[in-house]
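# need a 3D model of the sequence below.
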Amino acid sequence: MESLPVACQALMSSLLGLMPSLHQQESLQALFGLFLAPIGSPLPQHCQLKSAGALSRFLNHYGWPTRQVIRSVRQWVLEQLLGWAPQGRRPHLQLIVDLTTLEKTGKFQQLPGLVRWYNRKRGLHLVVLYLVVGRWRLPWGFRIYRGKGSATPVQLALRLLSTLPLCLRQRYEGMVLADAGFGSREFLQGVRQLGFHALVSVSSSRCLADGRPLQQLHRAGQQIQLRGLSMSLTWGYYYFKGEDGRYRKRHLLCTRRLKASTLRWWGRRRWAIEGFFKVAKHRFGLHRFGQSSPVGVYRWLVLVLIAFVLALCGLLMQQAAEEVDWAVAAQTVVRLLIPHIIIYSLLKELEPWRKEALALGIELPKTQ
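Predicted coordinates for the structure are as follows:
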């Protein structure tokens, strides 16, 4: 398997090769430089290489192949995951699905059906599939929930799971993790039909086949049967510390027979996707889209997630790092893949000192 820096360079080269023109290649590099900037505020007007109008045209109007970009990145992700070969037993692949809202205010008349109210939040609602194996933590895909009359979040999650290739299922032992919003009969049956096992959080008021609620159970690890569901499930629980510091009991159901301690271990793993949402929004600007068309919004989301994957590679390159620093990881990737952006930024900072530099016999290159 090739080294990670070489693999990252190959990925960037393949993405640039999909752009129809040099101008669009430069726009793509400028956007990645924007998303990976250390300040963590990726607004188009902050870009130093391209104007906000040029980036808007690149996202909303230019005809570059978005789906081929996604396929190229997914193929690269597969190569990295299949090339990771730990010793010992067959490794587990955590398939975490969740719904997050990219909250928005104001009018979005050019995005009909996308920005809407759901669960008392207004914005763009995404169902995301997140893969975790070893040190790899990667977004695999997303679907946009369009409200009543369209595919439900459960159906969107099942569609995302169905996109996982057979080679990945054979290489790893997959476990689907989800919260109570995906604890329905349709989701559990759909996951089993796809060949996966699932562990979901559920409400304490869910009833057993005999009519008792889950909150009346006490022995974790026992086999139960829910009302309206023919398959047997394993019940367990764990205590989760909320933002107010209080511990709350979370009920768990798993389609696989597991010990109580194993159920608790898996149940806590689901929260890994919350950390991803926080980083993707506040470090890489997943929620900062302001595009004038649905395709522009879609491309913004895709490129932000690719930037996250690149930054993760920068994080993995820092083997000795004790703390996770996404700003340092992002700059590691920028220096490796698009170093001219750093040089250009330095020259822009030195521009006001051009006369002083000339007085010292130093001629600065022009940045325009």
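# C-alpha from now on. contacts and neighbour counts both.
Noted.
# tell me the SS of the residue nearest the centre of the chain?
Central residue of the chain (Cα atoms, centre = their mean): P139, 3.6 Å from the mean position. Under DSSP: H, G, I helix; E, B strand; the rest coil, P139 falls in the strand class.
# count of residues packed around G195?
11 (other Cα atoms under 10 Å).
# for the residue nearest to the centre of the chain, give its distance to G236.
28 Å (Cα to Cα, to the nearest Å).
# gap between G267 and T367?
In terms of Cα to Cα, G267 sits 53 Å off from T367.
# so which of these two has more stuff around it?
Using other Cα under 10 Å as the criterion, G267 and T367 rank with G267 on top: 26 against 13.
# number of residues surrounding Q68?
Neighbour tally, Q68, other Cα under 10 Å: 12.
# I misspoke; the intended subject was V133.
So V133, with other Cα under 10 Å, has 16 neighbours.
# does the residue nearest to the centre of the chain touch L303 like I think?
No - at 11.8 Å, P139 does not count as touching L303 under the criterion of Cα atoms under 8 Å.
# quick one: the helices in the stretch 151-300 of the chain, in order.
Under the criterion DSSP state H, counting those that start in this stretch, helices of the stretch 151-300 of the chain are mapped to 153-162, 166-171, 185-193, 260-269, 272-282, 294-317.
# and for comparison, fold this next one:
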Amino acid sequence: MSHTYTLSQSNPWNNRFDEWKLPLYFSKPALHHIKHFVDGMLSTGFTGTLTDIHRESLQERDRRTLSHFLTHGNWDTSYLKRIVQRVAFQQIKACAQRDHSPIFVILDDTVCEKTKPSSQAMHTIQGASFQHSHLKGRHVYGHAVVQTLLRSGEQVFPFATERYDPQGKSKIDLACDLIQAVPMSACRTYVLMDSWYPSASVLQTSAERGFHVISGLKTNRIFYPQGIRQSLKSFASYISKTDTDLVTIGFSDYRVYRYEGKLNVVENTALLLCWKDGEGFDPKQMKAFLSTDVSLSNEEILSYYSKRWAIETYFRTAKIRLAMDRYQVRSTQAIDRYLTLLLFAALCCSYGSHGSLIDGLHRYQIQKKHDMIEYIYNQTQGGATLDQIKTQLKVA
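Here you go, the predicted model:
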């Protein structure tokens, strides 16, 4: 019996890959593997194993070909990264121009935690080390990944990801590289980051690209009000309610003290010292923020900074739904390729849902169920037996 009907889930990927010119950079076998990785990663119940990808994408070849593709396959991840960056920027730039809104480059890192191997282990995972976890507030064993997203309005697209190598570039250097990768445009562009990243080199790199920076600041950061050297925390002890303005962000009210002056390589920057309204002015409860765009109001600075939260939800979704931290490959090349394929899968998902990863995942998984039901129906109408359908779907 010939199978007249095939599962239609591969057709959207073929069309998308042609649209993004992937056949110019990858061979047919490589495209075949990329398609299966994307489909498997976006499937319901994906746990990060190659077995899941082999099963969920209905890969016809042996499962070991997927491992070989990651570890020894002849393909270049830099091409796939460039495609992600080009497509993401095109989408965000179009949104910014249409809505007359800024472009936000959101930068942060996360830890893909792994079990520390026994000293007797012969084949340990490569490139892992102890990294500080912001979520757990302590050092954990694993790989640190530095990531950038692009955002305009409510659209958010993954842009770039780099694994931090303790023997290679620092996280600050990786951050500078990721900022430099963002194309310049006529749109106002802001780099958003937490208090770990606003170093002199990051501020200078952003300025050279024509980007402003809005970031958190550590309260022990040194500045020079009236030429006097002191920390933000020390300065905050002299602030009273009459020195502050009331700012409402969302459903919360804050008391904000604003200072403008020189900081590092920036000649004039705005520093905001903030407390929740009604909770006093204890320096230990203060949150500090920086904006290199002094034309923004206090409310605009805090409102723009709040958009950084998109990368926190992205990491959570990527770890829970895309198994970002549950890969089971050992070599650094395989790990880097896995992370690049995951980045590409996230782009495909976001692209199909106007910049929403979680919505795109839901829509794709629902559509895949519909395709499966339609396939089974068409096969039965064509005379296929139950055993033949089970074999075709690899559940026999």
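# TM-score them against each other, please.
After superposition, the two chains reach a TM-score of 0.78 (TM-score structural alignment, normalised by the length of the first structure), with 331 aligned residues with a Cα RMSD of 3.4 Å.
# among the helices of the stretch 151-300 of the first structure, which is nearest Q87 of the first structure?
Evaluated over the helices of the stretch 151-300 of the first structure, closeness to Q87 of the first structure peaks at helix 166-171, with 13.0 Å, by Cα to Cα.
# show residues contacting that closest one.
Contacts with helix 166-171 of the first structure, where a contact means Cα atoms under 8 Å, 6 or more residues apart in numbering, come from 78, 81-82, 90.
# by neighbours, which of those residues wins?
L81 (19 neighbours).
# map P91 of the first structure onto the second structure.
Using TM-score structural alignment, the partner of P91 of the first structure in the second structure is S101.
# neighbours of the alignment partner in the first structure of G45 of the second structure, how many?
Mapped onto the first structure by TM-score structural alignment, G45 of the second structure lines up with I39. By other Cα under 10 Å, the residues close to I39 of the first structure number 11.
# which parts of stretch 4-16 of the first structure are buried?
5, 7-8, 11, 15-16 (16 or more other Cα atoms under 10 Å).
# so who does the equivalent of R163 of the second structure over in the first structure touch?
When the first structure is aligned by TM-score structural alignment, R163 of the second structure is paired with I144. The contact partners of I144 of the first structure, by Cα under 8 Å, 6+ apart, come to 114, 124-127.
# so which of those hold up in the second structure?
Mapping those onto the second structure (both residues aligned by TM-score structural alignment, their matches' Cα atoms under 8 Å) leaves 124-127 still in contact.
# from these, which land in strands?
Members of these lying in strands (criterion: DSSP state E): 124-127.
# any chance of the residues you listed in a markdown table, plus neighbour count and distance to F277 of the first structure?
Compiled in a markdown table, those are given as follows (neighbours: other Cα atoms under 10 Å; distance: Cα to Cα, whole Å):
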| residue | neighbour count | distance to F277 of the first structure |
| --- | --- | --- |
| L124 | 22 | 14 |
| H125 | 25 | 12 |
| L126 | 19 | 11 |
| V127 | 22 | 11 |
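# L214 of the first structure: which of the residues you listed is nearest?
V127 (27.1 Å).
# surely that closest one meets T100?
Yes - using Cα under 8 Å, V127 of the first structure makes contact with T100 at a distance of 6.6 Å.
# returning to that earlier point: secondary structure class for the match of G45 of the second structure?
coil.
# same question, A121 of the second structure
A121 of the second structure ends up coil, using three-state DSSP.
# ok, it to T115 of the second structure distance?
12 Å.
# the helices of the stretch 151-300 of the first structure into TSV, with extra columns for distance to R57 of the first structure?
Compiled in TSV, the helices of the stretch 151-300 of the first structure are given as follows (distance: least, Cα to Cα, whole Å):
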stretch	distance to R57 of the first structure
helix 153-162	29
helix 166-171	37
helix 185-193	40
helix 260-269	40
helix 272-282	23
helix 294-317	9
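# of all those, which one comes closest to S56 of the first structure?
Comparing these by Cα to Cα, helix 294-317 comes nearest, at 7.8 Å.
# what's the mean deviation for the closest one versus the second structure?
Comparing helix 294-317 of the first structure with its match in the second structure after superposition yields a mean distance of 1.8 Å (mean Cα distance after the TM-score superposition for the first structure).
# what number of residues are in the vicinity of L174 of the second structure?
Count around L174 of the second structure with other Cα under 10 Å applied: 21.
# how much space separates G296 of the first structure from V302 of the first structure?
Counting by Cα to Cα - G296 of the first structure and V302 of the first structure are separated by 10 Å.
# helices or strands up against whatever helix or strand L82 of the first structure lives in?
Here L82 of the first structure sits within helix 66-83, counting by DSSP states H and E. Other helices and strands packing on helix 66-83 of the first structure, by 3 or more Cα pairs under 8 Å, 6 or more residues apart in numbering; DSSP states H and E, are helix 4-17, helix 166-171, helix 294-317.
# what comes up buried for that helix?
Buried-residue list, helix 66-83 of the first structure, by 16+ other Cα under 10 Å: 66, 69-70, 72-74, 76-78, 80-81.
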